[in-house]
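S.K.: what follows is a predicted protein model with its sequence.
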Amino acid sequence: MSEGTRNTPIPRDTLAAILESATLAPSSHNTQPWRFELGETGISLFADRLRALPVNDPDDRELTISCGCALFNLRIAAAHAGFNTECQLLPDPGDEDLLATVSFSPVSGEEGRQTELFRAIARRRTYRKRFESKQVPSEVLGILEESAETEGAWFQVLESEHARHQVAELVAEGDAAQWSNPSWRRELAAWMHPRRKGDGLTVPGMVAPVAQLVVRTFDMGNGVGAKDRQLADESPVIAALGTAGDGVEDWLKAGQALERVLLRSLGQGLQASYLNQPIQVAVLRPKLQHLLGRSGFPQILLRLGYPATDLPAAPRRNLQEVVETADTRDIKAKQAGQGRQR
């Protein structure tokens, strides 16, 4: 492929539609920790570390996974718009915030349009309610396993009742550890917002101050743990998604694999939510690894099943808040430097 073909310019309205899809990716506490920079022939994806969760996610591991999810949505939306993507992960060792660059070339024919995955992007939800009791066929789980492998990750279902129960106990133990930490509770409360804010965990405006106060003040780990234990025990599928390594590039691969799994799940009528406490609490992660009985690093713990009801979409920030050009980035950097000199 020639340089000119690979770096095909895309109309601005098409770019906007592609980026709208990218921003529908999941993220911890709905922080939406990504920024996009438009170049003449491509898009750069940056981590927005002002939206990091230093207590819940001290290494920015989940932040990077979320950006990987956004990158996958971008790839699928571009394909649907008629463009192949070529992604370079971590292209600049001197800029740790620059996670990927994406260039475009035309898609030939309809096969590469990824219509099913694209349609699933806007319908994906984080489903925190109880699932229907209907079991998920093994062939569907096989599809999800292949989906993760396509992106360089693995997907493993915990099949035995003993393993599922042990995972449920780890989830409850993780809840207890997190809620006992006042700094963790303050961080959670800080991301509880009315929907109009466009990010965070949605709380009705009139209730938000009270909800934040309660979360900051009270250790509710036992109650939350009991609820999450029950959700885990009753879920049709508990599965871990992981990678061979545990570095930034692995986390980006995990994010792309996660989003592919979530979108393929939706195509099979499934929704999912997360039980990541045994991975977030460092002392519990080796216990989960032992239960899985395999090499590699679990990055995400999922519960999947058939939803009993429809849920509204989580709020999203305006596209103008997450997209800039190289010129506007330079202006912001210069202004920040002038501010430090004053």
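M.R.: On my side now, so go ahead.

S.K.: please make it C-alpha for all contacts and neighbour counts, starting now.
M.R.: Noted.

S.K.: Asn318: how many residues sit nearby?
M.R.: Look at Asn318: counted by other C-alpha atoms under 10 Å, it has 12 neighbours.

S.K.: please enumerate the strands of the stretch 1-150 of the chain.
M.R.: Secondary structure of the stretch 1-150 of the chain (DSSP state E, counting those that start in this stretch): strands at 34-38, 42-47, 83-89, 98-106.

S.K.: and the comparison structure, right after this:
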Amino acid sequence: MPSRRTIETAVALACRAPSLYNSQPWRWVLGSQDLSLFSDPDRILPATDAFGRQMVLSCGAALNHLRYAFASLRWTSVIDRLPHSQGRQCLATIGLAPAQDVSDTDDRMATAITRRRTERLPMDPPGRWDQTFAQVTELAAQSGTHLEDIGEHGRPELEAMSRRLSGLRRADPVYQAELRWWAGHSLYPEGIPAEALRPRDTARSRSNENSLPETSPPTPETRTTARRSCCSPPLRTPGWTGCAAERRCRPYFSPVPIADSRHAQSHI
């Protein structure tokens, strides 16, 4: 196993992965022989992601970042996805072995983690779609994922579904309250900060805040309890660690929950 410092460095990079509303719904547990990735059900967004699909995708992005982070530190990740676990909250276990060879691609991908940003504005289509699609399909296949292009014939139907869902969500006070709770604030490392939103989105959020009934936790104290990652010092403090799922501090022993590493803020 690598040193604790190496593991902390890799996990901190992994936690810069994108996630739904920057909710960072992951939890890392360090055992004697491996590292485990758990979903954090306390961070599921019931109105936006009722079935937890986006939560799992967010954790998958963190796992991808972790693999490249360890590769750049000269460790090979041996990943067992979806092992048997109670409640299926364990999404992966990661065994580690010294890397014999590290590709330039692995180093470039790890370096890109710190430069990655989520672009929330509309994007122009790529100039050479066929070439781009072939490259993306090849990358997806490396992770055992099949990718399909819906084509021009399917786009009108997809657009109609998207517009219908947008209308339903605009009229859903629970969804709007959840969106208001996670977006437009800069006090916490989780959530979408105000500076990442377009001006009209910020204005709409403020308008919703004045017009919609309060269905999310109403007080700063309640919100702090739900959104702060832990009350403990960072992981590197000897002898103590924090666990967001337990909402308390305690001495660590093996296996030990890594201090959620949400203090390594995801950048949006």
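M.R.: Sure, I can see it. This is a predicted model, so every value here is computed, not measured.

S.K.: re the thing from before, for the strands of the stretch 1-150 of structure 1, give me CSV that also has mean neighbour count and distance to Pro9 of structure 1.
M.R.: Listed next are the strands of the stretch 1-150 of structure 1 as CSV, based on neighbours: other C-alpha atoms under 10 Å; distance: least, C-alpha to C-alpha, whole Å:
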stretch, mean neighbour count, distance to Pro9 of structure 1
strand 34-38, 21, 11
strand 42-47, 22, 7
strand 83-89, 18, 10
strand 98-106, 22, 7
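
S.K.: I'd like these as a markdown table, with distance to Ala257 of structure 1 appended.
M.R.: Below are the strands of the stretch 1-150 of structure 1 laid out as a markdown table (distance: least, C-alpha to C-alpha, whole Å):
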| stretch | distance to Ala257 of structure 1 |
| --- | --- |
| strand 34-38 | 18 |
| strand 42-47 | 17 |
| strand 83-89 | 14 |
| strand 98-106 | 15 |
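
S.K.: let me know which of those is the nearest to Val157 of structure 1.
M.R.: For Val157 of structure 1, the closest of these is strand 83-89, at 28.3 Å, according to C-alpha to C-alpha.

S.K.: that closest one maps to which residues in structure 2?
M.R.: Mapped onto structure 2 using TM-score structural alignment, strand 83-89 of structure 1 covers residues 75-81.

S.K.: likewise for stretch 262-275 of structure 1?
M.R.: For stretch 262-275 of structure 1, there is no aligned range in structure 2, judged by TM-score structural alignment.

S.K.: and stretch 41-57 of structure 2, which residues are buried?
M.R.: By 16 or more other C-alpha atoms under 10 Å, the buried positions in stretch 41-57 of structure 2 come out as 43-45, 47-48, 52, 54-56.

S.K.: quick revisit: of all the strands of the stretch 1-150 of structure 1, which one is nearest Leu188 of structure 1?
M.R.: The nearest among the strands of the stretch 1-150 of structure 1, by C-alpha to C-alpha, is strand 34-38 at 19.1 Å.

S.K.: which strands and helices sit next to the closest one?
M.R.: Helices and strands touching strand 34-38 of structure 1, by 3 or more C-alpha pairs under 8 Å, 6 or more residues apart in numbering; DSSP states H and E, are strand 42-47, strand 323-325.

S.K.: contacts for that strand next, please.
M.R.: Residues outside strand 34-38 of structure 1 that contact it (C-alpha atoms under 8 Å, 6 or more residues apart in numbering) are 43-48, 67, 70, 322-326.

S.K.: hmm, 10 Å instead?
M.R.: Identification of contacts with strand 34-38 of structure 1 by C-alpha atoms under 10 Å, 6 or more residues apart in numbering yields 12, 15, 19, 22-23, 27, 43-51, 63-64, 66-68, 70-71, 97-102, 319, 321-329.
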